[in-house]
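Engineer: generate coordinates for the sequence data below:
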Amino acid sequence: MNVFQSALCFDKKIGKLKLSPVYVIMGLKVGAFCLLVLLVAGIAARVPRPSHIPRHVWGRPFHGLLSPLEDATNSQCDTTYEEGNFTQPLDHFNSSITDTWQQYYQYNTNYATPGSNIVFFMLGGESPIGAKWICRSDYAYLQWAKKYGATVFQVEHRYFGRSRPKPTQTTENLKWFTPEQILADFDAFINAMNKDFFNGKQMKWVLFGGSYPGSLTAWMRAAYPNSSIAGISSSSAVGLFVDYYGYATNMQKNYKKQSAACGSSIEAGFKKIQTLSLSEAGRKQLQTIFNTCTDFPDSDSISPRDLQYFYSNVFGEFQGINQYSGDNRDPLTATWGLGVPKACDYLTDSSVTDEVQRVANVINWVNGLYGEPNACLPNNYTDYIVTYSDPKYDASGDIASGRSWTFQCCSYLGYFQTTDGGRDNGIWGSLIPVDFYVDQCIDMFGPEFKLDFTYAQVDKYLEKFGGAKHYKGTNVVFPNGSLDPWFSLGLIDGYQNETNNVFATTIDGGAHCSDMYPARPQDSASLTAARKLIADKLDYFINNA
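Structural biologist: A predicted model of the protein is given here:
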């Protein structure tokens, strides 16, 4: 089929990119040096976070894997990339279902050298894929792509971005949203590219992924070991867990490690928040201090979910600060100070005597960094549920992505980020129980999504892939940062299996996926050593495949 597309093409006469027509004929573009921009149904420009939606939902930033400062299409590109759509079956395992859908992908051949049979494959995850992972040559894995003359692909995950197996996200339409179908998508893509893109040549594919895509990388190496030769699984929470109070436990360690006074201030602030929330007069104070988006319901109608939703959104701001603390993800963390140390400066500010106000000051500081000064704090559970229960795709895809991520957590990942850890969660208090997450699953997706269902699903996939302690794949490196709240679910030192070429490395003081970002002079010795280990193992995998 011939498809007319618009493209950003480099015009040598004027030395700039310009919009030009390009025909795609049987998948081959007529024209060179072009950055395709599909004019068919796709993702609109990114939109600001709606005021009634929290900055973090189930540990996932509202805009997903992309920084809030970045555009989803051509963020800071220093090389061109190209796009395509690949036809996937709705169901890889039931031939009686003949429905298909289009999976969006990006690729970069600028690093490829004649005769090279190496392909680097960045697996898409819980958001629309962002161009920076395919076109910013200072990213660690793209530096290695240059070294090996690799062609680079990035493929979007089903049910995110433009990759929509069904036109809406009703619970019925999400039943093909399983690890088996997701991994089969990636395997089918690899096989098709070997056949069609590389003219039947059996290429050596190396998989890359960070966070949830890191887990997919690990699972691909277990489920389809012949499709690729190796994988780098960064900050992957492969040790699936339902009531994951370990997130709060690790946060407590990190804030208290910064300073005992910081931990004490958080504890005093959160205790007072809980006390104030139990009376109507106290809740009015909280409305003012935190600039809540709506008033709390009156005493006759307020429910535990209303309070837990408010608590979770205050707690969520501290999650975001910790999860990316000090890494080279973007200016927020790299140069503007978003991280635990600066947060603790606000929390130990002796000029502010009220610990609750100190907590609010941290949130106000983060709002300013995100370009959202005076943003209100969401506190209406019903509005939140109504928004994420809508099965229609929104224009930017951000709300739909949050719904997809929540479905994944409810149906096979777990990751209920509670404060059920007792003393180990002491500075936060017992504010966010597991029932708060179970209720969200039921309210968004239906009564069958009870806690027993999630536990059974998580146990199923722990058995299937081996989790962290008994991982069943081969030829994988697992870097994890000690500062990352997901650290406890990673395949860390002590779980490696060198017989199967499964290696673990801990980055002291490293945050979530810190090894994946561009290197810089102030990188710690531990981070530099982790990248060297990855590079050495990568060299071994490639040369011995």
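Engineer: switch to C-alpha atoms for all contacts and neighbour counts from now on
Structural biologist: Noted.
Engineer: which residue, other than its chain neighbours, is closest to residue 491?
Structural biologist: Leaving aside its chain neighbours, residue 491 sits nearest to residue 468 (4.6 Å; criterion: CA to CA, 6 or more residues apart in numbering).
Engineer: also residue 493?
Structural biologist: residue 504 (5.4 Å).
Engineer: which helix or strand contains the one you found?
Structural biologist: In this assignment (DSSP states H and E), residue 504 forms part of strand 502-507.
Engineer: so which elements touch that strand?
Structural biologist: Contacts defined by 3 or more CA pairs under 8 Å, 6 or more residues apart in numbering; DSSP states H and E place strand 502-507 against strand 476-481, helix 525-543.
Engineer: hmm, 6 Å instead?
Structural biologist: strand 476-481 (3 or more CA pairs under 6 Å, 6 or more residues apart in numbering; DSSP states H and E).
Engineer: okay, the angle between the strand it packs on and helix 525-543?
Structural biologist: Strand 476-481 runs at 170 degrees relative to helix 525-543, counting by axes from the mean of the first three to the mean of the last three CA atoms, to 10 degrees.
Engineer: so how far is residue 129 from residue 29?
Structural biologist: Remark: distance between residue 29 and residue 129 (CA to CA, to the nearest Å) = 22 Å.
Engineer: settle it for me: which of the two has more neighbours?
Structural biologist: residue 129 (28 against 17; other CA atoms under 10 Å).
Engineer: excluding chain neighbours, what is closest to the more buried one?
Structural biologist: Distances taken as CA to CA, 6+ apart put residue 156 closest to residue 129, at 5.6 Å, once the chain neighbours are dropped.
Engineer: these two touch, right, that neighbour and residue 122?
Structural biologist: No. Using CA atoms under 6 Å, residue 156 is not in contact with residue 122, being 9.2 Å away.
Engineer: to compare against the first, here's the next sequence to fold:
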Amino acid sequence: MSSSLLCLVFLFFTIVAEATYSPGGFHHLSSLRQNKKASKSKPKLPFETRYFPQNLDHFSFTPESYKVFYQKYLINNRFWRKGGPIFVYTGNEGDIDWFATNTGFMSDIAPKFRALLVFIEHRFYGESMPFGKKLHKSPETLGYLSSQQALADYAILIRSLKQNLSSEASPVVVFGGSYGGMLAAWFRLKYPHITIGALASSAPILHFDNIVPLTSFYDAISQDFKDASVNCFNVIKRSWEELDAISTKKNGLPELSKKFRTCKGLHSQYSTRDWLMGAFVYTAMVNYATAANFMAPLPGYPVEEMCKIVDKFPRGSSNLDCAFAAASLYYNYSGSEKCFKIEQQTDDHGLDGWQWQACTEMVMPMSCSNQSMFPPYDNDYEAFKENCMSRYGVKPRPHWITTEFGGMKIETVLKRFGSNIIFSNGMQDPWSRGGVLKNISSSIVALVTKKGAHHADLRAATKDDPEWLKEQRRQEIAIIEKWISDYYRDLKED
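Structural biologist: So this is what the prediction gives:
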């Protein structure tokens, strides 16, 4: 794998290469940026936008720690009455409007619970920039970007909001998907006096410290494609050799530019590899049962649709041509793209801060085995560390997340002191293998579906949703209803 390869988002930065992953659910790849026409437009949301004065540093008392920045949050009180529950989304690594648009489940259930809805943007993302968009590139300023600071932000904002609403007895339930799901689970563990429970969807909290096999992410994607079509899996697996063969030719880059219909001539052979990998990885993540437009506009079960494209090619066709045609479903499902801007990158959702988090605390090592459909590589921590030192002048802390939040022997540990957390996962989501997949106790439950994709349960309900997804949501609603009824019962007894 090339040292120029950028790879996946709600969670991580691995280097064998220079790969960036984040579990939010979006690779920091040209793949995400290529689709800005489809994903950048913002529908009008049923929320009021507000800004909360937040301290820069919650964990020291130096003069600079009292610097104030304005944290964006969205609020909808249409169904709420004083004393009613407050549903809070713990924001991910990006623009909070984007996540609010793709988390319709909370809005769907708000009338039933007469709940106040609040979506809080994560510091250093979207509009919540403590030092402005141009001044947060140095380690001196980025040092205030961490999950611990973000959780403290949420706690302070929620407490202030309840006080201002004169509704301090309102129970708070936190929701989150991907990195936001990790934050929701950790918020319940760190601030149990502020939230009564958490729904953590597609939250790979075990993707640290070698708790799960390093190959699990790419193994899951490969299995998704193999389940759709063994031929499709094999064609994609063979396509990398063809790509390398063309790349070594004298006029390899012009030939690749023509084959990949690039808007401008390619400067690196690895750009096409990144582009292809991005399409397959993201499509596996958002392999939703119905048409959606989270990462890009796609049909229902897009992995199967990709493989149908591959399987329609006649025997003896170029594997690389098949792979390109399949990837084009992700990048050009609408058919409007006349060429592909493979090397022209933009950051339309404000995800740039993730590279810092991945280089400091969110160290989620990965590797790729010979059995996967991707080019194999071994995790190289030393190369990763050197890259972070070169980029930011800081060393990663690979054991910090498990020290701060736990993860080792999680069943034994959480059974003793944790409660009221739903870990939901769909096994077609590549991040699921780093999630909690078994019940830990009667109140820390795992809801696992065979076909679910990346936080599919948090999406708005549609008339075409399959029965397994409807049932997963019914279970979540029932559990949340019990949390809230138990809370009000205890409140009366007090």
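Engineer: ok, residues contacting stretch 525-543 of structure 1?
Structural biologist: For stretch 525-543 of structure 1, the surrounding residues in contact (CA atoms under 6 Å, 6 or more residues apart in numbering) are 507, 508.
Engineer: hmm, 10 Å instead?
Structural biologist: 117-118, 140-141, 144, 148, 204-206, 229-232, 475-481, 501-510, 514-516, 519-524, 544 (CA atoms under 10 Å, 6 or more residues apart in numbering).
Engineer: quick one on the thing from earlier: shouldn't the residue nearest to residue 491 of structure 1 be within a strand?
Structural biologist: No. Secondary structure of residue 468 of structure 1 (DSSP: H, G, I helix; E, B strand; the rest coil): coil, not part of a strand.
Engineer: counterpart of residue 262 of structure 1 over in structure 2?
Structural biologist: Mapped onto structure 2 by TM-score structural alignment, residue 262 of structure 1 lines up with residue 232.
Engineer: what's the helix or strand for its match?
Structural biologist: Per DSSP H and E: helix 230-247 holds residue 232 of structure 2.
Engineer: packing partners for that helix?
Structural biologist: helix 216-228, helix 252-259, helix 270-285, helix 302-311, helix 319-331 (3 or more CA pairs under 10 Å, 6 or more residues apart in numbering; DSSP states H and E).
Engineer: for the helix or strand just after the third one, which outside residues touch it?
Structural biologist: Under the assignment DSSP H and E, the closest C-terminal helix or strand after helix 270-285 of structure 2 is strand 292-293. Strand 292-293 of structure 2 has contacts (CA under 10 Å, 6+ apart) with 38, 39, 102, 286, 298, 299, 300, 301, 302, 459.
Engineer: hmm, 6 Å instead?
Structural biologist: Against strand 292-293 of structure 2 from outside (CA under 6 Å, 6+ apart): residue 298.
Engineer: now it on structure 1. Mean distance?
Structural biologist: Strand 292-293 of structure 2 differs from its equivalent in structure 1 by a mean of 3.9 Å after superposition (mean CA distance after the TM-score superposition for structure 1).
Engineer: I'd like the next helix or strand past that strand.
Structural biologist: strand 297-298.
Engineer: and the gap between the aligned partner of residue 479 of structure 2 in structure 1 and residue 235 of structure 1?
Structural biologist: Superposed on structure 1 with TM-score structural alignment, residue 479 of structure 2 falls opposite residue 537. Note on residue 537 of structure 1: its distance to residue 235 of structure 1, by CA to CA, is 17 Å.
Engineer: looking at these two, which is more packed in?
Structural biologist: Each of residue 537 of structure 1 and residue 235 has its neighbours counted (other CA under 10 Å); residue 235 has more, 34 against 21.
Engineer: isn't the more buried one right up against residue 480?
Structural biologist: Yes. With contacts counted by CA under 6 Å, residue 235 of structure 1 reaches residue 480, the gap being 4.7 Å.
Engineer: residue 52 of structure 2: which element?
Structural biologist: Using DSSP H and E, residue 52 of structure 2 falls in strand 48-55.
Engineer: what range in structure 1 matches that strand?
Structural biologist: Against structure 1, strand 48-55 of structure 2 falls on residues 82-89 (TM-score structural alignment).
Engineer: give me the buried positions along the matching stretch.
Structural biologist: Within stretch 82-89 of structure 1, the residues that qualify as buried are 82, 83, 84, 85, 86, 88, 89, counting by 16 or more other CA atoms under 10 Å.
Engineer: just to revisit the earlier point, quick one: which of the helices and strands packed on helix 230-247 of structure 2 is nearest residue 19 of structure 2?
Structural biologist: helix 270-285 (9.9 Å; CA to CA).
Engineer: which parts of the stretch 51-200 of structure 2 are strands?
Structural biologist: Counting by DSSP state E, counting those that start in this stretch, the stretch 51-200 of structure 2 has strands at residues 68-76, 86-90, 116-120, 172-177, 197-201.
Engineer: tell me what angle the third one forms with strand 68-76.
Structural biologist: Here strand 116-120 of structure 2 runs at an angle of 140 degrees relative to strand 68-76 (the same axes, to 10 degrees).
Engineer: now strand 116-120 of structure 2 on structure 1. Mean distance?
Structural biologist: Averaged out, strand 116-120 of structure 2 is 0.9 Å away (mean CA distance after the TM-score superposition for structure 1).
Engineer: please apply the same query to the longest one.
Structural biologist: Its matched residues in structure 1 lie on average 0.7 Å from strand 68-76 of structure 2 after superposition (mean CA distance after the TM-score superposition for structure 1).
Engineer: so that strand aligns onto which residues of structure 1?
Structural biologist: Under TM-score structural alignment, the match for strand 68-76 of structure 2 is residues 100-108.
Engineer: kindly report the same for the fourth one.
Structural biologist: Under the alignment (TM-score structural alignment), strand 172-177 of structure 2 falls on residues 205-210 in structure 1.
Engineer: how about residues contacting the matching stretch?
Structural biologist: 119-123, 217, 228-235, 513.
Engineer: repeat that for 7 Å
Structural biologist: With contact meaning CA atoms under 7 Å, 6 or more residues apart in numbering, stretch 205-210 of structure 1 is reached by 118-123, 214, 217, 228-236, 513.
Engineer: off-centre distance for that stretch?
Structural biologist: In terms of CA atoms, centre = their mean, to the nearest Å, the centre of stretch 205-210 of structure 1 is found 15 Å from the chain centre.
Engineer: so where do the helices sit in the stretch 351-500 of structure 1?
Structural biologist: Under the criterion DSSP state H, counting those that start in this stretch, the stretch 351-500 of structure 1 contains helices at 355-369, 381-389, 398-408, 434-445, 451-465.
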